[in-house]
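In: Here's my sequence, what's the structure:
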Amino acid sequence: MSGVEALALIGIIASTLQLASFSSQVLRRIKDYKDDTTTLPKEFWTLQDQLPLISHALHITYKQTQSDELAEEACKALIPVIKGCHQEVLKLKAILEKVAPSAGETGWKRNWKALTSVFHDKDVTAVAAGLAQSLAVINNYHGAYTAATTGSILQKLTAMAEMPQKVEVKVEVPAQHFIAPTVWTDDFAGRKDTIKLLEKLLADEDKHRRVSVIGLGGVGKTRLLLQYAYRFKGSDTHSVFWIHASSMSRMNKTCAEIARLVKIKGWENPMSNKIELVKDYLESPMSGKWTLLLDNADDYDLFYGSGKLSTSIPRSDNGAILMSTRDGRVGMEFAKGNSISLEALSLEESITLLDTRLGVEDNTFNDLKELSEELCGIPLALVQASSFIKQNFLSIPSYLEIYRSSDKDKIELLSEDFDDDYRDDEIRNPIATTWSLSFEYIQKRDPLAADILSVMSMLDPQAIPESLIYNEKSNLKFSKAMGTLQSFSLITSRVDGLVWEGRREKSFDLHRLVRLAMRSWLAHHERLELYTAKALGIMAERFVHSDWDTRAKWGAYLPHAAVLFQSDHLKHIEDVK
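Out: Prediction:
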């Protein structure tokens, strides 16, 4: 027999055996839920009896091929037959993945899957018939021992009158793990298009995939990662690993926990590098198929600067990595073209989230709409507000009345701590605190960016002309600073700036709630008057000529001048240059 044909046949059989093993596991899981779900079609139970017999017959053929008992002509003839068997088991796998219940699913979801399984009744019948036909052909090429064994198999396949004797086929399948935050809530709202895009970018399981989700703190990046991770909860073929990537200490801590739970060799050694242990494991065949989630990877220096953690991120054709980050430069460096910018929720999505949290008993559609618009569709702010409303037995109009009374009351409400089921328990929850951490990081990493953001928070948040914030000799430094603020999604660039002296001037929007949080942060550090004076000084320098010929320019400055002159801090400034 040709070695090429034998190797091809062995490979096909081994792959089919693994698929059959997977299908048997899924069918057992369906059977576990049989008592508390509606009755599944009998074809599913027929296949549960049939699969061990198929595995048995293929296992005998596998042994005969290895021992060179099959003639060359038989081997050549069996290759297309067993390929057909392989295709039928692939079809079965696809059907089972649609109807099989997962351990984390609610009862109604399992019942729904059981109910919808009737639509696959004909497909399953066709698979069973195809498998029986393949086995009939295989029987013609078996030796005396195989013929004796499969004779009873074919008899049972046609009659199916009694349970066959179970034959255990040992197929080495990597152990599966689900290591992610265990608290799970069922109130995920919206993001359907984003989920579909994630599925598309992470679909190819035959090569390494990397995707980053970039967005403002509190916009729902962690929640999106959790939603994607729980798709694999209870999977028999896919592992999930979650790493908190906000600092080196947190990465070491979560990697040590992964190494302990998986029992990676060397995990007990206190001197071992747990991050490298996890990397080596995920790059080895022992890990099987996996998805790694790197949450809050916000520190560029940690990954691509002095920390060089990017070299410790695993790369394997068996796995995919999904990262969340506030810093767009981290996300783009990590995932190249596969970066997703996560924006605020739409009005419809915001209302759905509030409705899930608060209910509709005491809240009208207009109440939910008004609160959604006031908080700009930021998921964390919406969750925080709904938590405060419920804990204090308020209506939405009562909450909005308090919120709108003053900037001080707004920031106090946005600084209220609250219990949140899905956020990292080592990260403080309030939206104002979340953004304060971003401000502090930017101040350390890029002081000029922090200085520019401080000046912008003194102005109207919409359409801020570049000339009102550009006060530097170095255009390169200014461009880098603006890049930092945009990479953290704190500001956005506009394309409708005014045309002045033959060129279109750039202008920027500052998120309304970010402006409020920034002013609070400056007040806390006793810098609010300093930056009010600085912004007023720049305005005085730029607003020199206000004649008819320069009306476009001073017209763009006017809303910002009005905001400055309404500031309560002007009376404390005695000398503005």
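In: Going by C-alpha atoms from here, please, whenever you check contacts or count neighbours.
Out: Will do.
In: who touches the residue with the largest distance to the centre of the chain in this structure?
Out: The C-alpha centroid of the chain is most remote from residue 144, which lies 55.1 Å away (C-alpha atoms, centre = their mean). Contact partners of residue 144, counting by C-alpha atoms under 8 Å, 6 or more residues apart in numbering, are absent.
In: what secondary structure does residue 294 sit in?
Out: Following DSSP: H, G, I helix; E, B strand; the rest coil, the label given to residue 294 is strand.
In: didn't it look like it was pressed against residue 240?
Out: No - Residue 294 lies out of contact with residue 240 (C-alpha atoms under 8 Å); the separation is 11.2 Å.
In: Please identify which helix or strand holds residue 49.
Out: helix 42-66 (DSSP states H and E).
In: State the next helix or strand along the chain beyond that helix.
Out: Later in the chain than helix 42-66, the nearest helix or strand by DSSP H and E is helix 72-99.
In: to compare against the first, here's another:
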Amino acid sequence: MAEAVGLAASVIAIVELSAKVAVLCLQYSTAVGNARADITRLRSRLADLDTTLQGVQHLLDTRNHQALATSRKLVDSLDGCTSELVQLQSRLDPGKGRKVMHRVGLRALKWPFDSKEFSDIVSNLERYKQTISLGLQIDQTTILLDIQQRIEEVSLQPERDLSMARKPCFSLPFERDPDFVDRPDIMTWIKDRYTSPVGRMALVGMGGFGKSQLAIQFAHHARDTSPQTSIFWVHASSKPRFEEAYRSIADNLQLPRRNDPSIDILGLVRDWLQREEAGPWLMVLDNVDDVNLFYPNSSAGRDGAACHPADENPAALGMQRPLAAFLPKRRDGIILITSRSMDVAEKLTGSHKAIYRIAAMDHAQALQLFRNKLEGDMDTNAAPDLLRALDHIPLAITQAAAYINRRAPRISVKAYLDAFRESDKKKGSLLNSDAGDLRRDETVSNSVVTTWQVTLDQIRRERPSAANLLSFMSFFNPQGIPEFALRDYKDDLADNLKVVKDDKDNDEFEDDLDCSFARAFGCLWSTIRIDGNDCFYGPCQNTFQMVNSRPGPPVRCYCHILIQY
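Out: Alright, predicted model coming up:
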């Protein structure tokens, strides 16, 4: 910095001195006729020197003065030039003597240099000018090359990133399941929605019904039919897992600045996927069960904003925002959601038409899945009964087959069925066995009981009164619970809390039923009509439910046995 200040001061001094000498030369050119050629020559050299120094001063006035590495080493040359100009000014300016000579009638000005002395002065000034000009040219060339390099980095690097990012990216952590059983109604619906102008669609159902397996199968299908489409898999069960998936996407796409600690990685990936250069893509959001991750309530959002300073870096601010803000929206981009929560699915898709409620398998599909998973010969007599006992739930079937495979030949299909029917305690033990599956998220249990527990915990978080109602039902034999007993329970609870009962209480009761069962698994009170008659729609039919009802007075509820675990 000191060198730059000294250089600037020297330049200013030389510019001022050259201007003064030029004025004196002008005076001599009108008074001394025999030296006009020398004076013109001197003025020309001074003008050249001034032009060169003006260029140096211009660069010093900009932010690039630190780049003048060569020019900053010319202080000695500038000092020599200054000394030369000081002596030249002193010789050309007679001072008071000029006025005295003018009063006595003598010639006021006389050219003070002989021919040789003047030639030396002009040569020195020319040498100083060339030295300064050469240093200036070197620095200007260096600056221009640096600018050119920066321009190339700005223009060419995005092209390299763009060419890499344009390549289709297949980021799916699961292989295709060789034992997969096609469920035509569901797959046809997904394919139709995928090819229609829709941005989002959701598969909603209870844990273990095959939502993720269907999504995996469709992702592989999308890759086979459209190789130019990028496929991304995002675990959305928690914010850290969501961010981890987005970081993986950024790495696979080799997005610029992805390793910058201050960058908002969620916003970076979202913004890229919203660009035309990203090409078509399919994103699977798996296990989107917590509505508060994607749509936190407004009070929590305000409180969170108040706790953090406004000048936090983008990465920190990004993690404070709801995850819904980071879901990309684009014409050629499709998001497939799997969720236990109808509430989350409705908010993310914005339309009931974009949601498919996943039921248990039909009997033929369940039988084929069991046959695919079972290593030995299948007992065709006992297998149908076992599948009905398992309610045709894909995860339960897979779990039962794995249990039998591990213990064969000691345990047969019939022996498993007998043990399953032996007691409720034995049934819970069998369904709580955790079978491995490489096509399931490693953080998600393969136990039917555990997946049910997750669902019940979710109901407890979303509406505690609905969870209390389920807990109350678990004290009864699961078959034939009178509906009036449930309503009396609600009324007794209101009496104990000294709450005035009115129509609003009945509405709340219906809301509890809806939240507990309809939102998560389909209609609570479910009947079908056969030949004009209402018939009981049991849990082993196409739609599996926690609770069913049999029409006709008195209305009775049928609670699934797993509610009691």
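In: re earlier: give me the packing partners of the helix holding residue 49 of structure 1, helices and strands only.
Out: On a contact count with 3 or more C-alpha pairs under 8 Å, 6 or more residues apart in numbering; DSSP states H and E, helix 42-66 of structure 1 meets helix 3-32, helix 121-140, helix 144-159.
In: So which bit of structure 2 is the first one matched to?
Out: Against structure 2, there is no aligned range for helix 3-32 of structure 1 (TM-score structural alignment).
In: before we move on, what about the second one?
Out: Mapped onto structure 2 with TM-score structural alignment as the criterion, helix 121-140 of structure 1 occupies no residues.
In: Distance from the chain centre to that helix, please.
Out: Distance of helix 121-140 of structure 1 from its chain centroid, counting by C-alpha atoms, centre = their mean, to the nearest Å, is 40 Å.
In: same question, stretch 17-28 of structure 2
Out: 69 Å.
In: What about residue 469 of structure 1, how many residues nearby?
Out: 21 (other C-alpha atoms under 10 Å).
In: Trace it over to structure 2, please.
Out: Checking TM-score structural alignment: residue 469 of structure 1 goes with residue 486.
In: Could you tell me which residues within the strand or helix carrying its match count as buried?
Out: Residue 486 of structure 2 is part of helix 483-496 when elements are defined by DSSP H and E. The neighbour-count check on helix 483-496 of structure 2 (16 or more other C-alpha atoms under 10 Å) flags 483, 486-487, 490-491 as buried.
In: cool, and stretch 390-402 of structure 1?
Out: Residues of stretch 390-402 of structure 1 classed as buried: 396, 399-400 (neighbour count, 16+ other C-alpha under 10 Å).
In: Next: stretch 328-348 of structure 2.
Out: Buried, per 16+ other C-alpha under 10 Å, within stretch 328-348 of structure 2: 328-330, 332-346, 348.
In: Repeat that for stretch 384-391 of structure 1.
Out: In stretch 384-391 of structure 1, counting by 16+ other C-alpha under 10 Å, buried: 384-389.
In: same check, this time on stretch 178-192 of structure 2
Out: So stretch 178-192 of structure 2, judged by 16+ other C-alpha under 10 Å, has buried residues 181, 186, 190.
In: show me where structure 2 has strands.
Out: Along structure 2, counting by DSSP state E, strands occupy 170-171, 200-204, 230-235, 281-286, 333-339, 355-357, 481-482, 527-530, 533-536, 547-550, 556-559.
In: who wins for proximity to residue 428 of structure 2 among those?
Out: strand 556-559 (15.3 Å; C-alpha to C-alpha).
In: And for the closest one, what's in contact with it?
Out: Strand 556-559 of structure 2 is contacted from outside by 473-474, 478-483, 546-550, using C-alpha under 8 Å, 6+ apart.
In: Closest to the centroid, which residue in structure 2?
Out: By C-alpha atoms, centre = their mean, structure 2 has its centre lying nearest to residue 266, at 2.2 Å.
In: what residue of structure 1 takes the place of it?
Out: So, by TM-score structural alignment, residue 266 of structure 2 is matched to residue 275.
In: Next, the contact list for its match, please.
Out: Applying C-alpha under 8 Å, 6+ apart, the residues near residue 275 of structure 1 are 251-252, 255-256, 312.
In: Restricted to helices, list the residues you listed.
Out: Those of the contacts of residue 275 of structure 1 mapping onto helices are 251-252, 255-256, per DSSP state H.
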